[in-house]
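Novice: Next comes the sequence, and after it the predicted model I'd like to discuss.
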Amino acid sequence: MAALMSAAQVKPSWFSAHNLLRGPKTGRASAVRAERSGVNHLTVASIRQQKPSMQAVYRRSVESRDSIRMGIPSKGRMAEDTMNLLDDCQLKVRKINPRQYAAEIPNVPGMEVWFQRATDVVRKLLSGDIDIGIVGYDMLREIGNEDDELVVVHDALGFGFCHLAIAVPSSWEDINSLPELLSDKRWSKDRPLRVVTAYMNLAERFFGDLGFENVELFTADGALEAAPAMGAADCILDLVSSGTTLRENNLKQIEGGRVLDSQGVLVASKTALLERPGTLEIVHELLERLEAHLRAEGLFMVTANVRGETAEEIATRLAANGGRLLRGLQGPTISPIFTAGEDNLPSSDGTFFAVSIGVPKSRIYEAVKEIRKQGGSGVLVFPLTYVFDEEPPRWNALINHLGLDSRDYQHLKIGGGIR
């Protein structure tokens, strides 16, 4: 795993220095009434009047509370996937009262769990109301706005996959790429490209970094896909997962218009990590469990009995004929098997060894056939639940990012636990 980065550093290739969009419509009215497009339920407002994440955030001091708090999504698919992941990692969230927003994880004593809207998870990390959070990377980038207070502890939790992209009407047959969209002669200072999005900060930076000035950004409350057909916008910049919703609304993605890739991430407050006692220890345990489970996901253990002279001879044979497929994570595990014949004397069938290798799910049958070629029999296949490293790579990256000495936290690796 590459070195851990702050939320400001984990960014797509189009990010550069903090460039601001120099739009031509600064002096326009702050709101465009929906009635102009003949629709009453769609409210469109100018970007110049809506920059909530740019406002100054009052941050509570660490001394304002003793407890360590974790925020997780309260609704929707992200909430469901978060709960399932924590449950799979033996971090089951228990609500004492189903009507309350506070909960606990019995296996992580000393930490409160708070159910929050995704946007509030990020805002409360910034304000110091929570210390750790799970949220989509798209929301982290939009609301977090490159704040160094936000540290991405785990950038790939394996759920909530989607991407932020530009989509234009399918009827625009001559526009299939971003350069074609930006160079279209229809857009000018007096008639800018109108883009509706819920991600105002990301959209502003995207077009600003491109140096494209003939654009005006609007925000809408839901149903962005309807805006082009209604005449409220020319195109949209929105989250896409399967693309089905776009197609059903006669929209298409364009080449080069992919703004940001997103999935669930584990984030922490830098201040809490450095100053709130116990936070780093809890983050270490979360990382241990998450990393071990996610690394094991999709891996199966294949075990077989293989006849041979010695363990070394079998290992050499497997490596020579099976390549990397039969080497497992670091190499096959080979151990002797006692095969007794009559009167408990050694069997005349020869010497057998048990060979165990970790194999991706997609290559199980291929591995079984290779083992059979080497004289393997009695093949067993079973899924893996956890694969623990000596130390989670992301933990080492976190310690380096914070400028701490890893030797001060050796007790966590050898079972010292949360102090």
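Specialist: Great, that's in hand.

Novice: C-alpha only now, for contacts and for neighbours.
Specialist: OK.

Novice: roughly how far apart are Gly298 and Arg394?
Specialist: Gly298 is 20 Å from Arg394, where distance means C-alpha to C-alpha, to the nearest Å.

Novice: next one: Ile175
Specialist: Look at Ile175 and Arg394: by C-alpha to C-alpha, they are 42 Å apart.

Novice: With the flanking residues excluded, which residue is spatially nearest to Phe218?
Specialist: Excluding its sequence neighbours, the residue lying closest to Phe218 (C-alpha to C-alpha, 6 or more residues apart in numbering) is Val196, at 4.6 Å.

Novice: What helix or strand is the one you found located in?
Specialist: Assigned by DSSP states H and E, Val196 belongs to strand 193-197.

Novice: Could I get the buried residue list for the helix ranked longest in the chain?
Specialist: Longest helix of the chain, by residue count under DSSP state H: helix 279-296. Under the neighbour-count criterion of 16 or more other C-alpha atoms under 10 Å, helix 279-296 has 279-294, 296 buried.

Novice: what's the helix or strand for Ala79?
Specialist: Assigned by DSSP H and E, Ala79 falls in helix 76-88.

Novice: who's in contact with the helix or strand that that helix is followed by?
Specialist: The helix or strand immediately downstream of helix 76-88 is strand 102-104, counting by DSSP H and E. With contacts defined as C-alpha atoms under 8 Å, 6 or more residues apart in numbering, strand 102-104 is touched by 93-96, 111-115.

Novice: let's bring in a second model and compare:
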Amino acid sequence: MIIALPNKGRLAEPSLELLRSAGIKVESEGRRLIASTNREDIAVLFARARDIPEYVYKGAAQVGITGLDMVYEAGVSVETLLKLDFGKAKIVVAAPSGSEIRKVEDLEGRAVATEFRKITQDFFSGLGIDVEIVEVSGACEIAPSIGIADAIVDLMSTGTTLRLNGLEVIAEIMETQAVLIANRKVVDDFNVQALKTALESVLNARGMVYLMMNVPEDRLEDVKSVAPGLKGPTVMKVESNGMLAVHVVIHESHLFEVVERLKMAGARDILVIPVQRLIF
């Protein structure tokens, strides 16, 4: 199986890190075009994020990680298997602050600069607004200031770049993030589904910890009320008379107060273990 990954940009390193966490380590020297991994049946194809949907659609790679915006922009038929919870951003329409352009309807007959021709065309066509699309590649935010467009359609993460260039958002088109996509012909392939499960288990485990503790039988209900866990705790009898072993998964953001409350409820010998993967 070949996995297409972004070769640079904001999605590149998080994609590699996610694969590493799922047990797939890329053996790459200098980020070659195609790299082997620690698994004989998996290789990685490095490509531009915007090209990955096309590569997956045509079967050059069976699966790939790219932005949801890139999938929409490519307009090809691929299966979105999983949202990966990184690379989050919005595609927005932005115009110069203080200009007469206050809403998208004000762009009728005007020029809009963007790297996203299809998304932009679909958005304005859907609203019945006729605009001239000026295609640019990079530094889209300077287009209004140099006079080649009246507004832009671009990715926005924090909005800082737009503000620095004197632009403000007048409409949001879509939210995007990194996604795992697959060629529709191989969606049910064992390796494809195994990859989806592995990545999903890593995402599920983020921020979760596993608690193990000993609890007197007569204090079990008190402990369960403090830490009910995802689907209830696992309870087992131990050799020590009148004691139970209780295992539970909780979010680490609750750990500070939960551990103290567990002690107060009668739990002892509490062990906290990071969770690497979590499969529901």
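Specialist: Cool, the structure landed. The model shown is predicted, which means the values in this text are computed figures rather than measured ones.

Novice: What TM-score do the two superposed chains give?
Specialist: Remark: TM-score between the superposed chains equals 0.90 [TM-score structural alignment, normalised by the length of the second structure]; 280 aligned residues with a C-alpha RMSD of 2.2 Å.

Novice: re the thing from before, residue range for the strand holding Val196 of the first structure in the second structure?
Specialist: Using TM-score structural alignment, strand 193-197 of the first structure corresponds to residues 110-114 of the second structure.

Novice: Equivalent analysis for stretch 236-253 of the first structure, please.
Specialist: Residue span in the second structure matched to stretch 236-253 of the first structure, by TM-score structural alignment: 152-169.

Novice: And for stretch 31-40 of the first structure?
Specialist: Counting by TM-score structural alignment, stretch 31-40 of the first structure has no counterpart in the second structure.

Novice: tell me the angle of the longest helix of the first structure relative to helix 76-88?
Specialist: 90 degrees (axes from the mean of the first three to the mean of the last three C-alpha atoms, to 10 degrees).

Novice: helix, strand or coil for the aligned partner of Phe353 of the first structure in the second structure?
Specialist: In the second structure, the residue matched to Phe353 of the first structure (TM-score structural alignment) is Leu244. The three-state label given to Leu244 of the second structure by DSSP: H, G, I helix; E, B strand; the rest coil is strand.

Novice: Excluding residues flanking it in the chain, which one is nearest Leu244 of the second structure?
Specialist: Leu244 of the second structure sits nearest to Lys237 (C-alpha to C-alpha, 6+ apart), 4.6 Å away.

Novice: what do you get for Leu318 of the first structure?
Specialist: Leu326 (6.2 Å).

Novice: next one: Ala79 of the first structure
Specialist: Ala79 of the first structure sits nearest to Pro73 (C-alpha to C-alpha, 6+ apart), 4.7 Å away.

Novice: Tell me which residue of the second structure lines up with that neighbour.
Specialist: Pro73 of the first structure maps onto Pro6 in the second structure, by TM-score structural alignment.

Novice: So that match is in contact with Tyr55, correct?
Specialist: No - contact criterion C-alpha atoms under 8 Å: Pro6 of the second structure and Tyr55 do not qualify, at 11.8 Å.

Novice: With neighbour numbers in mind, choose between these two.
Specialist: Pro6 (24 against 19; other C-alpha atoms under 10 Å).

Novice: how close does the more buried one get to Val259 of the second structure?
Specialist: 41 Å.

Novice: With Ala194 of the second structure as the reference, measure out to Val92 of the second structure.
Specialist: Counting by C-alpha to C-alpha, the gap from Val92 of the second structure to Ala194 of the second structure is 35 Å.

Novice: no, scratch that, I was asking about Ala111 of the second structure
Specialist: Taking C-alpha to C-alpha as the measure, Ala111 of the second structure falls 46 Å from Ala194 of the second structure.

Novice: Gln177 of the second structure too?
Specialist: Gln177 of the second structure is 22 Å from Ala194 of the second structure, by C-alpha to C-alpha.

Novice: coming back round to it: give me the contact list for the match of strand 193-197 of the first structure.
Specialist: 120, 130-137, 140, 143, 148-154.

Novice: residues of it that come out buried?
Specialist: So for stretch 110-114 of the second structure, counting by 16+ other C-alpha under 10 Å, buried means 111-114.

Novice: buried sites along the match of stretch 236-253 of the first structure?
Specialist: 152-156, 162, 166-169.
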